[in-house]
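K.L.:
Got a predicted model here, sequence first, then my questions.
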Amino acid sequence: MRIAVIDGQGGGIGRVIVEKLRKALPKDDVEIIALGTNAMAAALMLKAGANDAASGENAVIYNADKVDIIVGTIAVLMPHSMLGEFTPGMAEAVAKSPARKILLHLNRSNVEIVGVVAEPLPHLIDFLVERVKTIMAARCAGQG
C-alpha cells in the first residue's frame, strides 16, 4: 500500500503523522511518500521515516493518483491554503485522485466541519493512524 502524507509550511504535522504511521504499520507492506509544498516540509517528513519525499506543485500533482491513501489536513482540498502554499492545481489533483483521503479537520481557515469531535491535534493524528490501520486490515482481508 502506498500512502502519501501531504504537508507544507514547517512540515510539523506531516512529521508527526509519518512517525506515527511508521510505528503503527508494517514496514514491508507500506510505502510512505512525503509530499511537501516546500523542501523543508518534505525533508522533515523524510527524516521522520517516509520512504521517499518530493516537494512542490508538480510532485503533488504527479503523485496524487499514484497512491492508495492521501493523508493530511482538510487544507489539501482548498486552493490557496497553507498561507498560499497549496495551489489550485494541487487541490484539484488531490480532490480528483481516486485515493482514499483521510484528513484532519484543523480549523485554521474559515471552514468549519460540523459533527466532528474537537480534540487536540495529537489525538486527531492517533485517530487518523487507527483509520489507516483499519483500511489496511480490510484490504488484507479482501474487503476493501
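P.N.:
Looks like it came in fine.
K.L.:
from here on, contacts and neighbour counts on C-alpha atoms
P.N.:
Will do.
K.L.:
Need the three-state assignment for the residue nearest the centre of the chain.
P.N.:
The structure's the chain has its C-alpha centroid closest to Val71; by Cα atoms, centre = their mean the separation is 2.3 Å. Using DSSP: H, G, I helix; E, B strand; the rest coil, the secondary structure recorded for Val71 is strand.
K.L.:
next one: Asn63
P.N.:
helix.
K.L.:
neighbours around it, how many?
P.N.:
17 (other Cα atoms under 10 Å).
K.L.:
repeat for His105
P.N.:
By other Cα under 10 Å, neighbour count at His105 equals 20.
K.L.:
One more to weigh against that first structure:
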Amino acid sequence: MIIAVIDGMGGGIGGQIVAHLRQELPSYFEVYGLGTNSTATSAMLKNHANKGATGENAIVVSTKKANVIIGPLSIVIPNSMMGEVTDKIATAVAESEAVKILLPIAPDNFQLVGLENKPLMLLIKDAIDVLKKEFNVKK
C-alpha cells in the first residue's frame, strides 16, 4: 500500500504526518513524501518517508500510484501555499482514485464551517484513525 503525503512551504505539516504514520502503521506501508519544493520533501524524508520527490510532475505521477493521499486541504486548491500548488497538482490530487484524507488547513481567504477547530496534532491523529478504519489496519 502506498500512502502519498503531500506538503509545501517548509514541510512542517507533512513531516509531522510522516512521523506519526511511521509510529502508528505497520512497516509494510510505503510512505511517499511529495513536496512542492525541496525543503518540504526533505522534511518528510527526515521523518522516514520511504521515498521522496519534489515538484509538479513528481506529484502528478506519484498520485496515480498512491492508494491514499494525505495532506492539508490546500493541496486541492490551485495557487494555494503562496502559489506552490499548481493547477496540475490540484487536479491530479482531486482526480486520483486514491482515498484522500485532507486536514482542514486552508488559505486565509477560505472559511470552513461545521468543523471543530483542533490543534494540528489532533488533526493528524484523526487522519491516521480514518486511514486505519478505511483499511482495517491494526499495528
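P.N.:
That came in fine, so what should we check first? Model, not experiment: these values are computed from the prediction.
K.L.:
Overlay them and tell me the TM-score.
P.N.:
Scored against TM-score structural alignment, normalised by the length of structure 2, the superposed chains reach a TM-score of 0.95; 138 aligned residues with a Cα RMSD of 1.3 Å.
K.L.:
about what we covered before: what's the residue nearest to the centre of structure 1 aligned with over in structure 2?
P.N.:
Under the alignment (TM-score structural alignment), Val71 of structure 1 pairs with Ile70 of structure 2.
K.L.:
Wait, that match touches Ile13, no?
P.N.:
No: look at Ile70 of structure 2 against Ile13 with Cα atoms under 8 Å: they stay out of range, at 10.3 Å.
K.L.:
got the contact list for the longest helix seen in structure 1?
P.N.:
Secondary structure of structure 1 per DSSP state H: the longest helix is helix 121-140. Contacts to helix 121-140 of structure 1, defined as Cα atoms under 8 Å, 6 or more residues apart in numbering, come from residues 1, 16-17, 20-21, 24-25, 102-104, 144.
K.L.:
Which two among those are spaced furthest apart?
P.N.:
Val16 and Gly144 (26.2 Å; Cα to Cα).
K.L.:
Looking at those two, which is more packed in?
P.N.:
Neighbours per residue (other Cα under 10 Å) separate Val16 of structure 1 from Gly144, with Val16 holding more: 18 against 9.
K.L.:
Just give me the match in structure 2 for the more buried one.
P.N.:
Checking TM-score structural alignment: Val16 of structure 1 goes with Gln16.
K.L.:
what sits up against the host helix or strand of that match?
P.N.:
Element membership for Gln16 of structure 2, per DSSP states H and E: helix 12-24. For helix 12-24 of structure 2, the external contacting residues (Cα under 8 Å, 6+ apart) are 5-8, 31, 33, 40, 43-49, 71-72, 124-125, 128, 139.
K.L.:
So for it, what gets flagged as buried?
P.N.:
13-22, 24 (16 or more other Cα atoms under 10 Å).
K.L.:
can you check stretch 76-94 of structure 2 too?
P.N.:
For stretch 76-94 of structure 2, using 16+ other Cα under 10 Å, the buried residues are 76-81, 84-87, 89-94.
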